[in-house]
Structure formats: C-alpha cells, structure tokens
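Engineer: pasted the sequence and its predicted model underneath.
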Amino acid sequence: MATSADSTTFGAPLDTVSELIGGPRIDDLLRRSARRSPRHPALVADGEVLDHAGLDGRVTRCAEALRGAFGGPETVIAIAAELTVDFAVTFLAISRSGNTSAMFNPLISDDALVHVLNACGARAAVLSPRMHRRIEAVRHRVPALRQIVVTSDAGDGTPVLDELPRAAVPDGEAARTACLQFTSGTTGAPKTVRLSHDNLLVNAAQSAHAHQLGADSVSLDNLPSFHLMHLNTALAVGATLLLCPAEDQEAMVELARAWRASHLYSLPVRLSRLAGDLRLPAFRIPSLRAVLSGGSTLPPRTTTALSEHFAVPVVQGYGLAETSPSTHFDLLDRPTTGSCGPPVAGTGCRIVDVRTGAVLPTGEKGEIQVKGPQLMLGYLGAGHGEAVRPDGWFSTGDVGRVDEEGRLTVVDRIKDVFKCDNWLVSPTEIERVLMRHPSVADCVVFDYPDELSGAVAVGLVVPMGDDVDPAALAGFVNARLPYYEHLRHLWLAESIPRSATGKVQRRDLRDRLLGKP
C-alpha cells in the first residue's frame, strides 16, 4: 500500500515469485520447461509448432553453431527483434553460448540502425535475409561488424546458421551482460541499456505473476515486433506463445480460437482498430481471460468496448527498457481504467518534485522514480553519468501520480520524446530529416494527442521561397523514417519562437495548437 509520507509503494514480496526463476541464465527457463513438459507446445508461428523439448534442442544446436562461428564468451551479437521463431531461438542460443545479444528494432531508419550497431560494438550479427539486405547497404558505416550469418539462404553466399560447424559450449558459462537493448534520450540518440541475466529472470517471474500466467496459459502476441518479456514470461511458467504479427483482425481471432488463447497482447492502436471493427460482434474467443496492452495509454473507449464484448479485463502496464521492462501492471481482478496498476513484486515506486527531487505525498503529480531487482546494470559507454542513484532509485523522465492503493497513473512526459504505438519518437531526429529538404529554412516537431496511437508527430515549417507544399515535405520525411515517426500534420509558419540560446519550447507550441491557456 502507498504511504502518505513518501508515496513509496512496493509490490508483493519477491519470494512470491521465486519459484518461477529458472537458473543463472535466461535460457535456463527453457531448459527447465523442457524437463517438466517436453511435449507441451512452446512456440507457434506461421504453421510451425515447436514443443519445449524441440525448442530446447534447436537452441542448443544454434548455440553450438554460434560458438563455432563467433567464439566467446561475451561476444556482442546483433539480432533484429522480428516476431519470428528464428528470433526466439537465436536470442536464447546467444545466452546459452555464453555471449551477449544486442536487440534492435527492425523498423528503425538506416541512420538509427548504424548508430545502434556502432554504439553496442557488435562484432557479429545473425539476421533474416531481409534484415541482411538492409545492413549490407550500410555495412561500410559499421566498421566493427566483422561477421554476419543468416537464418536462411540469402542467395549471395552469406553463411547460413544451420550449416555452420559447431563447437562445444562450456557448461554454466554466462556473460555478465545478457542483453543490450536501446532506448532514446532527449536528443533522440538511443542509449544502450545493459541488462543482466538476473534482471531478465526476475522480471520474467514478476511479469508472469502479475499477468496471472500458468502452464495452461496460451499467450497470443499481435505485435509488429518481438517484445522479449512475452517470450520470457511464457518460458517461466511453461506456457504456449503464439506469434501473430499481421494486422488482419479476423486472422488474429481465428488463431486465438484455434489455440484457445487465454491472453491477448497487442498495442493500443491495434486494439482500438479491433474495437472499431464492424465485424467485432462476430469475433468470439471463449477461452480468453485478459486483453493486455502496453506502451501508450489505451483509450478508455477501447477499454470499455473490448471489455464488454469479450467479458474479460482489458488492462495496461508500465515499464522501460531500463527495467527489463516491467515495473507496474494493473490488477486483473480489479482493473482501473487509465491506470497502470501497482508495482510488480519487489518493486518500489515514488513520485518526486520535477525540480527539487523532493518526495511528494500520495496523489500529487511529479516525476516517477522506480527501484527493484529488474533495474539495469547501467548504460553502455561514456557520457551517461550515474543513471541509478546511490540509494537505488531511477528517474524515469515520466510524470505520474500514485493513488492510495499504490496504483500508478502516467500523465505526461518530461522529455521531448514521446511514444507512438509503443515506440519512442524523437522530434529532434525528425527535424534533422526535415532540414535536409532544400525548401525548409527552419522547423520544429512535437507530439500531438492521438486516440489510437497515444501521440503522433506534427510540425511547423518556415519555408524557403514560395509555393512550398506541406504535404510534399511530410512525404519527403515519411519516406525516410519508420511509420511511427511519420509526420501526420505539417503547417507553414513565418517564424518559430526560440529562446536567446536558440531553444524552442515544444510544449508551449503544442499547447497553443491545442488552444490551452
């Protein structure tokens, strides 16, 4: 429960989830599930079904191939988080081989791709043929990347993973940093987050407990890319994970019915489209126990529509790359619309004054700080300072409030970055692309509320010359960026207000556009 003195809230004790933590490495979750229920389906995608024993054997073979190709321990191996069986196998195999995975978003722009590959120091990469073609086009800008293998024949002679000679992996060997993930700072330059095996194992247990997952659960991921938490939570309890990247609502419902899905995971934008689908009255999933959303806030109208239709709780949580990722999740038994719920087991949360850092009483808005065993080892590279305070608290950069029952509501963001469909968006990065156009003299990009996506990018442009078409400028930008960074609206302006130091107040401009005082 929250205390009125310091708004600090702790979830259930960690010993309530300790039985779900499977070993010293994250892939040990799979090893345990393979022993307990070898023939129980583990992963289902595109008609392929892998039981726990089959998945475990495939991971071992892949680990031996990776050790033979890249050596170890602690070689950084880059992988694209595509929602495929190959990604799950490769991620677990990198762990089993004693090396470190560097997961990157397959939807990012080429410039961002170059940045993250250089930032993490990846010497090797395991890629699908599609991602291999993208990286080959920019490989000359990533000098440290020496070796690439593909998961299936790319047609250009690149070594194929299954055809590599294997090498034995020493028993029990583990990299201190299990995984590198990427996030964005105020400038839009992604930071490299270092996560340990303990971080991932604990958060898998915390999240599985909060989501009420068990061995009989069937989780369906209707997402554009792989979110590692869903794989780890399913393995922690020996559940089945269905992968469904397509946006086809009918196909998703048919897959859920065929496999008797209990948990549906998706993004607010997809869930809102499902809620507004004229075919919704015919969509029935009798086995469904919960609909779970993450990233941007789920619109209340969507929550109500889906909850009433499926007669299950529709809930959301909160987390960050730095927290492996989950820190909060709403209560399935007592959901509160708009809330991210209380902290997951063993997690602390408090609200502090944005300017002074003083702890605020229950109910007041301020910056969200969190602490717990899922908190990262730190950022990779120099120049980030001490991200975690000496007393263990981490400042999230988000603004929220905590109620008397310890439930968190996220209300705003301190930084200029915002989330669109669960992806962090940097206005600065969009501005950099916009400024490449010869007709742009000055510009500013900021977030604008959107019921489906949480927020979208909009901007003002000071044109250079006459007859400048805002739609053409937006098209120029959107062709060079992933969909969630697309400019939805663009207006022409005579000038952009700036401070004496040249800084623009994005929030002020946004408020003016919204008509706020």
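Structural biologist: Nice, thanks for sending it over. Numbers count the residues shown, from 1 in each chain.

Engineer: rest of the way, CA atoms for contacts and neighbours
Structural biologist: Fine.

Engineer: what's the closest non-adjacent residue to the most centrally placed residue in the chain?
Structural biologist: Closest residue to the average C-alpha location of the chain: residue 227 at 5.5 Å, with CA atoms, centre = their mean. Once flanking residues are discounted, residue 227 sits nearest to residue 81: 7.5 Å by CA to CA, 6 or more residues apart in numbering.

Engineer: hold the first one in mind and look at this next one:
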Amino acid sequence: MSEHANAHVLNGPELKGMEEYRSLMDVFHAAVKQYADNPAFTCMGQTLTFNELDRLSANFAAWLQHETGLQPGDRIAIQLPNVLQFPVAVFGALRAGLVVVNTNPLYTEREMAHQFKDSGARAILILANMAQKLEKVLDRTDIEHVLVTELGDLHGLPKRFLINAVVKHVKKMVPAFSLPMAVPFRSALKLGASRQHREVERQLDDVAALQYTGGTTGLPKGTMLTHCNLVANMLQARAAIGPGLDEGKEVVIAPLPVYHIYTFTVNCLFLMETGNHSILITNPRDLDNFVKELQKVKFTAFIGLNTLFNALCNREDFRRLDFSRLHLTISGGMALTKAAASRWEEVTGCPIAEGYGLTETSPIVSFNPIDSIQLGTIGKPVAGTAVKVVDADGNALPFGEPGELCVKGPQVMKGYWNRAEETVKVLSGDGWFHTGDIAVLQEDGYIRIVDRKKDMILVSGFNVYPNEVEDVVAAHPGVIEVAAVGVPDENSGEVVKLFVVARDESLDETSLREWCKKELAGYKVPKHVEFRDELPKTNVGKVLRRQLRDEETAGRA
C-alpha cells in the first residue's frame, strides 16, 4: 500500500536511481554497452541490434553537427510512423544536443504548419509519403534542413528496393513532391559515417522533447519534457513494470505509434534501457498483416489500448496464435473496459495491467501492480509521485470523494513551450499539475477515474480537442454555429459528433465531412452530424457541450 503523507494525499514509493544519470544520453550509452549484441528494434522483419543503433545514431548525430548549422537546444521535427529510422533519428538528434519534436504522420498541412512554426523547428526528418504536404507548408515554417526517408531505407538489399518500389509504384502511396534542398536519410547516414560526432553535455533540466497536446482547449501546445522528466519516468516505469520483466530477454509488441508519448517513453526509453526487444508495427490498422507479423514472433509482452484489444480478440487468426510465452500486457492511452480486459485474458491467458498518464507527465502517473491488478482502477502512484484530488476551490478532498486529480513528481513537465499563461493555469507554484480529470482516491491506495477532461474526446487513444474541430467547421460558409462532442463507438471508444446550425438547408453531412478531411487528421473528422435550429447555451452565450453529450447519452439509453 502507498504510504500516506497525510489523510488526503497518496504517495508512491521512493524513486531510486536518478543519481546515476545526467541526461538521457547516459541512459542510452549504458544500454548499448551492456546489451551490445542484443536485438533492440525490429520492423517488417529487419532488426537493429543495440550496437547498430549506437553506430547509426552516431552517424546521424555527426551529420547534424557537421552538415547543418544546428546548435544544442535547436528543434528537429521527426514525422515518421513506426519504422527503424525513428529510434535512430531520436537518439541521433539527442546525441547532437537537439530537442525532438515528435510529429504525427497523419497530420494535415494545417496541423503540420502550426506545429512546425510554433516549435521553431529548424530541421525535419519526414517519410517520403508525407513530403508533398511539407512542400506546401515549408514557406510558413522556420525549417532550413529537410531529410526524407522511404519506408524500407534501413532494410538490406534487395528487400529495401522491393519495399520502396511497392510503396511508391504499386500502392501509389508517395505523391510526387519537389523539395530541392532535401537530403535522403541514407545519404546523411553515409556522410555522417565519415565524420566524428562530438558528445554534447546536456543537463537534466534541459528540454529533450516538445510533445504537442491541446490540453482541453485551443490549438495544440508544446509540452516541454526535460531530460529529468523522461529519465524519471523511465525509472518509474522500471520500478512499476520492471519486476515483471526478464531484462534483456523480453520480446515486446509495440503497435502504438512511437511519436505518441506512451510508446516513446515505454519502448524508446524504458524497454531500451532494460535491454529488451521491441517489435515495431508500422500500421496496426492493417489487422491482417499485423496478425501475420505476430505469427512470426514468440512475443512475451504486449503494449496496447482498449480498442486494439477488442479488435484483435474478434479475429479468429489472432485467437489461434501461441500465447504460451505472453506474461505481460499493458494498457494505456484510453480507459480499459472490463469487457475488453476479460476477453483478452480469456483469449490469451494473460491479464491486462492498466496505467494512467498524460503528455504533461511524461506520461506515467500510476500503474496497476502486476501481481495485484484491480480492474476498474488506474492503479497506484508510481515511485516518487504524489497525487491528490481537490474541489473547485483547490482544497484537498478525503478518500472516497471525487475531485480533480492533481499530480506532483519529477515527471511533471517544465511547462508549455512559449505559453507561460497556459502553464500557470495548470501548474501551481509548488509543483502540482492539475489534470482536469475527475478521480477518487481509495483507502487501499488505488485511484479510480470517474470522468475525463470535461470536453476532450478520446478516439482510439488519440486526444481530439473540440475547439480545434469547431474552428475548422465554423470556417465553412454554410455554418452559423457548431459544437463538437464525443459519443461512444464500439470500434474506437469514442468518435466526434457535430451539432450544427446551418445557414440554409442545402448543407449536408457529406459536404461537411469532406470539408473537415482537408483540414483535420482522419481520427478528428466527425463521424456523425446532426443539424439543429439552435444550440443550448449558458446565460453568457457559451454553448453547453455537456448538455449535448447528456442528450446524446439519454437518446442511446
């Protein structure tokens, strides 16, 4: 049980090991030295050992240092799906002292332009499939250096040519683009191999990554995650999850995107630091090929989220897999339903341990002890972490009473990038981060989430912020007013539903959805549209999203 500092705060155990590291680079160097010949990452049948990851990331660091004017602290955007280039680029950039800006490859041009400009990124590594979008927004950014990579670039011959040719010429997944200054990633690695990189000293308080999140409102903000934040959360993951792992011997399925903070911390840091082998799944939506990949691997651990567990358990080919070695399944990113957890355990024989976190907490706040899982909770605070729930006036509430969950610990962000006013709204002077989630602290040390951030919509584990969707829809000339809310969906947990007041009857759902597709990533595009004569509002004219959600819930009951 967690030790209680007082009647209203839950504290995790003491955090140990921070004194071993000055930065993430110390973590990396220790891992590649200890596990040199072990497999680190595999993707589409190609494996990088820790030695190869060390060598290639050093080559990339050398290219960045000798062939660009980038200085420590400058930002580099990395816009890739789960491919081997990702860990190479991340650790290469960090070795050069740069700040990594993880970017969703599903982003539209508008979303890309905002993130690149806001972060001040001076360089980008992008998959060729998305390069046409970059071409269209480049002049709206500060990007000076462009690297382009193709899907199979880190595979050997002839497989590399085959993968890249199929993607480009057969599947037609690479629209033509013109970026004359772009450097092929393979060329950068080759040139870097002929140069010597310089190790850059970074301190724990230096920013390592800008991870974008919208909080609950407005355009996405860059969350400043320091070397301290990420090292601490890696050690917290080791303390919470590590006892269930055989270091250096686990084979872990990683289907969730590495640009997402959940997988970034767990797979790129914690599992790398413990010498374990991550199997990167490039496109988990392609369930046919996903299961074929699983058939080839004797996996021991699986990291996923509720919708993926459901989708896989509904497949006969998945249910026929050999789960005899699977002993750890971790859920995060969205709420785990008891039905999904029960089904997964029935199919695989392995229970699911659910955790909780946010971008602003690097992300892990709490985790269910592997040997004492309590379904329906998000577990106990991880090491070095204090949690409390407060009322509307900020007063701590006793156990059993719902209130806003607040978190304090070394994994809590430094703040929002260039958003001091937004930072002080959620981060108190004494270090408490206000999550916006409503929770109950139990006497036994476990935490239950009873309501999410009031307006945020969670689609397959991805945050969708109503303000952003509404801004896009409101720009349509046929729209007078709009409200976006989340509604339950069997496949993705939630989807976006619009309530629209139109200027005339000619506006229809199809045209609105097409409008959104031009400006929003696919998971943000509304699935349902309902036209109304007016929207419910407060006495000061603010649209009552909660009332619309309640009406929707009542209508489905």
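Structural biologist: Everything's here; your move. Just so we're clear, the structure is a prediction, and the values are computed from it rather than from any experiment.

Engineer: wait, what's in contact with the residue nearest to residue 227 of structure 1?
Structural biologist: 87, 103-106, 225-227 (CA atoms under 8 Å, 6 or more residues apart in numbering).

Engineer: distance of it from residue 196 of structure 1?
Structural biologist: Distance of residue 81 of structure 1 to residue 196 of structure 1, given as CA to CA, to the nearest Å: 18 Å.

Engineer: excluding chain neighbours, what is closest to the counterpart of residue 372 of structure 1 in structure 2?
Structural biologist: Matched to structure 2 by TM-score structural alignment, residue 372 of structure 1 sits across from residue 409. Excluding the flanking residues, the one nearest residue 409 of structure 2 by CA to CA, 6+ apart is residue 385, at 4.6 Å.

Engineer: and the gap between the counterpart of the one you found in structure 1 and residue 420 of structure 1?
Structural biologist: Aligned counterpart of residue 385 of structure 2 in structure 1: residue 347 (TM-score structural alignment). From residue 347 of structure 1 over to residue 420 of structure 1 the distance is 26 Å, taken as CA to CA.

Engineer: okay, these two: which has more neighbours?
Structural biologist: residue 420 (27 against 24; other CA atoms under 10 Å).

Engineer: ok, the more buried one to residue 179 of structure 1 distance?
Structural biologist: From residue 420 of structure 1 to residue 179 of structure 1 the distance is 24 Å (CA to CA).

Engineer: inside strands: which ones of the contacts of residue 81 of structure 1?
Structural biologist: Per DSSP state E, strands hold the following members of the contacts of residue 81 of structure 1: 103-104.

Engineer: please enumerate the strands of the stretch 401-550 of structure 2.
Structural biologist: With DSSP state E, counting those that start in this stretch as the criterion, the stretch 401-550 of structure 2 has strands at 403-408, 415-416, 433-441, 447-451, 457-459, 462-464, 479-489, 493-502, 528-531.

Engineer: can you check the stretch 1-150 of structure 2 too?
Structural biologist: Taking DSSP E, counting those that start in this stretch as the criterion, the stretch 1-150 of structure 2 carries its strands at 3-6, 9-11, 39-43, 46-49, 75-79, 99-102, 123-127, 145-149.

Engineer: in CSV, list these along with mean neighbour count.
Structural biologist: Listed next are the strands of the stretch 1-150 of structure 2 as CSV, based on neighbours: other CA atoms under 10 Å:
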stretch, mean neighbour count
strand 3-6, 11
strand 9-11, 24
strand 39-43, 24
strand 46-49, 19
strand 75-79, 26
strand 99-102, 26
strand 123-127, 23
strand 145-149, 21
